[in-house]
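**Student:** fold the following, please.
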Amino acid sequence: MNILSLRRALSWKGLGLLYMLACYGFIFLPVIVLVLFSFQDGRLPVPPFHGPTLFWYGEVLANSRLVAAMGNSFLVGVGSSLLSLVLGFLAAYGLARYRLRGRSLIRGFLVLPMAVSYLIVGMGLLVMASWAHIAPSLWLVGISHVVINMPLAFALCAAQFSETQARIEMAAGDLGASLPRILLQVTVPMMAPTLIAAFILCFTLSWDEFLSAFLLSRFEITLPVAIWGILRGGLNPQTNAIGSLVFFGVVALALIAEALLFRKKKNSA
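**Tutor:** Below you'll find the predicted structure:
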């Protein structure tokens, strides 16, 4: 390799490194700024930075409305994600393992809600609830999140079913295992990484969802609605503290999921 080609390779390598750093900065710099100014010793989360202090974290944890909103978001997120995962998994299993008429059409209708705005989903459920004389509540918020997340869980599960899995399931059936036992002891363990990833993704979307939660809740609100109420009064370091707590919680959840998957791979090896 001559000097010219070496310089050219190094220049392309440098450009690639700069591009990678720019991408990482674009993704993580807002999070770093959010966490940094959650420790701001002042009324506004803007430069210059003064601190650090844990005052705003104490304010968040002392605010019963915010703590209740976090609890509501957690309950709605876990409940709707589990139901979305079960419904999406069973729908994907049925379409993958059985020859049904109009299977492509059914698959299209199952993923169609992914293209519908969350605002339309929330307004549609609000109209139906009003027609049925059902008051807005967290139950309606959870139903809207199932409508939103179930197609995503279905798409993730449907992409992972394979002929190899089908042969293993057939072998288990030939050995006398019933369908529920095959699902619980054969299919679910093989699909565990996909199911965990689908649950985390559904939970994250449910936790962040604002539009349908705003339309379908009344007195019991979720965290995004509570944050919106705070931001109506202007910038506040409390929102940074809330965002930092949520970020740390998501990181902890991702690390736990990664540890579970690593242990599963280690045991299978």
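
**Student:** C-alpha only now, for contacts and for neighbours.
**Tutor:** OK.

**Student:** show me what counts as buried in the helix or strand harbouring L66.
**Tutor:** Per DSSP states H and E, L66 falls inside helix 64-97. For helix 64-97, a neighbour-count test (16 or more other CA atoms under 10 Å) marks 65-70, 72-93, 95-96 as buried.

**Student:** helix, strand, or coil at A155?
**Tutor:** Classification of A155 by DSSP: H, G, I helix; E, B strand; the rest coil places it in helix.

**Student:** for the one 5 residues further on, same thing?
**Tutor:** When classified by three-state DSSP, Q160 comes out as coil.

**Student:** one step back: check which helices and strands the next helix or strand after the helix holding L66 sits against.
**Tutor:** Using DSSP H and E, the next helix or strand after helix 64-97 towards the C-terminus is helix 103-111. Judged by 3 or more CA pairs under 8 Å, 6 or more residues apart in numbering; DSSP states H and E, helix 103-111 is in contact with helix 138-158.

**Student:** just checking, what packs against the helix it packs on?
**Tutor:** Under the contact definition 3+ CA pairs under 8 Å, 6+ apart, helix 138-158 sits against helix 64-97, helix 103-111, helix 118-131, helix 192-208, helix 211-216.

**Student:** number of residues surrounding G51?
**Tutor:** 13 (other CA atoms under 10 Å).

**Student:** ok, now the one 4 residues further on?
**Tutor:** Residue neighbour count, defined by other CA under 10 Å, stands at 16 for F55.

**Student:** let's see this one next, to set against the first:
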Amino acid sequence: MRALTWAYMAALYAFIFLPVAVLVTFSFQDGRLPVPPLQGVSLRWYETVLSDRNLMAALVNSLGVAVLSSTVALILGFLAAHALARVRLPGSVVMRGLLIAPMTVSYLIIALGLLTVFNQTGIRLSLVTAGIGHVVINLPLCFAITYAAMGDQQRNAERAARDLGASDWQVLAHVSAPMLAPALAAAFFLSVTFSWDEFIIAFLLTRFDVTLPVEIWSMLRSGLSPATNAIGSLVFLVSVSLVIALELTIFRRAR
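**Tutor:** I've put the predicted structure just below:
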């Protein structure tokens, strides 16, 4: 039974990480095509990627959109979750359902709807409009994670703070948010991850300044290249580093 469990775990990890291993391996390909056999090991494609101004600009754009849109989504989701968890409102179940509903809608439908709204209102497409789209898809996630983390322990601490004279905003800033720090951090970093590699909304809601997935798509139109593997490896390295840092700091401190 134990051998079967280990075999299942090995197959599971191989299924998840084998594509990543292939991506990283052929990012060091010395040849011009990222296909077997491996023709020597070289860092030339990493040098090409890091010296590409358009690619680096797209990388910075993706980082800015991801961080800012995730921050806005987290704040709005936290406030909505706190309100619906602590205040009894008529139709609160319907409100929760409406807040979570965008999670079940295709990104293409959301992008087309936002594109129509922006065109009708005369708003020019830019990184800002892409960020608005990412807030729409990430806000339900932040709301769901934060709402699920709220319990009686936070409620009692909030009541005690109000009894001691704290205002509602002081309770939110000094009691609710610190007690929900692990959940808020998880919601934020998940939102950053989803925004970081989101393509459809970024493609339809940007024009001249694009994000990294759109720039990579433009590179793929000219054919396969180890350069795309190199930029994918760098993005994977950044994502893994963030997850490890999060695990070693916030989650371990919470335990």
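
**Student:** still on that earlier bit, out of the helices and strands packed on helix 138-158 of the first structure, which comes closest to D174 of the first structure?
**Tutor:** Nearest of these to D174 of the first structure, taken as CA to CA: helix 64-97 at 15.8 Å.

**Student:** comparing the closest one with the second structure, how large is the average distance?
**Tutor:** For helix 64-97 of the first structure, the mean deviation from the second structure after alignment is 0.3 Å (mean CA distance after the TM-score superposition for the first structure).

**Student:** can you tell me what part of the second structure that helix aligns to?
**Tutor:** Here helix 64-97 of the first structure aligns to the second structure at residues 53-86, judged by TM-score structural alignment.

**Student:** likewise for stretch 185-195 of the first structure?
**Tutor:** Counting by TM-score structural alignment, stretch 185-195 of the first structure pairs with residues 174-184 of the second structure.

**Student:** in the matching stretch, which residues are buried?
**Tutor:** Buried residues in stretch 174-184 of the second structure, defined by neighbour count with 16+ other CA under 10 Å: 175-177, 179-184.

**Student:** would CSV of the residues you listed with distance to V136 of the second structure be doable?
**Tutor:** Formatted as CSV, those follow (distance: CA to CA, whole Å):
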residue, distance to V136 of the second structure
V175, 27
S176, 24
A177, 22
M179, 26
L180, 22
A181, 22
P182, 22
A183, 19
L184, 17
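
**Student:** nearest to P213 of the second structure, of the residues you listed?
**Tutor:** P213 of the second structure has its nearest neighbour among these in L184, at 25.9 Å by CA to CA.

**Student:** how close does the closest one sit to S191 of the second structure?
**Tutor:** Using CA to CA, to the nearest Å, L184 of the second structure is found at 10 Å from S191 of the second structure.

**Student:** then L220 of the second structure?
**Tutor:** Distance, L220 of the second structure to S191 of the second structure, by CA to CA: 26 Å.

**Student:** pick out whichever of these two has more residues nearby.
**Tutor:** Between L220 of the second structure and S191, counted using other CA under 10 Å, S191 has the larger neighbour count: 25 against 13.

**Student:** need the overlap of contacts for L184 and S191 of the second structure.
**Tutor:** With contacts defined as CA atoms under 8 Å, 6 or more residues apart in numbering, the residues shared by L184 of the second structure and S191 are C142.

**Student:** dump the residue contacts of the residue positioned nearest the centre of the first structure.
**Tutor:** The centre of the first structure sits closest to T204, judged by CA atoms, centre = their mean, with a distance of 2.3 Å. By CA under 8 Å, 6+ apart, the contact set of T204 of the first structure is G77.

**Student:** let's see that with 7 Å instead.
**Tutor:** For T204 of the first structure, the contact set (CA atoms under 7 Å, 6 or more residues apart in numbering) is empty.

**Student:** do the same with L156 of the first structure
**Tutor:** Contacts of L156 of the first structure by CA under 7 Å, 6+ apart are 194, 198.

**Student:** so it versus T194 of the first structure, what's the distance?
**Tutor:** From L156 of the first structure over to T194 of the first structure (counting by CA to CA), the distance is 7 Å.

**Student:** likewise K265 of the first structure?
**Tutor:** Separation of K265 of the first structure from T194 of the first structure (CA to CA): 13 Å.

**Student:** and A22 of the first structure, by the same measure?
**Tutor:** Counting by CA to CA, the gap from A22 of the first structure to T194 of the first structure is 30 Å.

**Student:** hmm, back to that, from the buried residues of stretch 174-184 of the second structure, pick the one nearest I109 of the second structure.
**Tutor:** Of all those, I109 of the second structure sits closest to L184, with 27.6 Å by CA to CA.

**Student:** picking up where we left off before, how much distance is there from the helix holding L66 of the first structure to the middle of the chain?
**Tutor:** The chain centre lies 10 Å from the centre of helix 64-97 of the first structure; the measure is CA atoms, centre = their mean, to the nearest Å.

**Student:** perfect, I'm done here.
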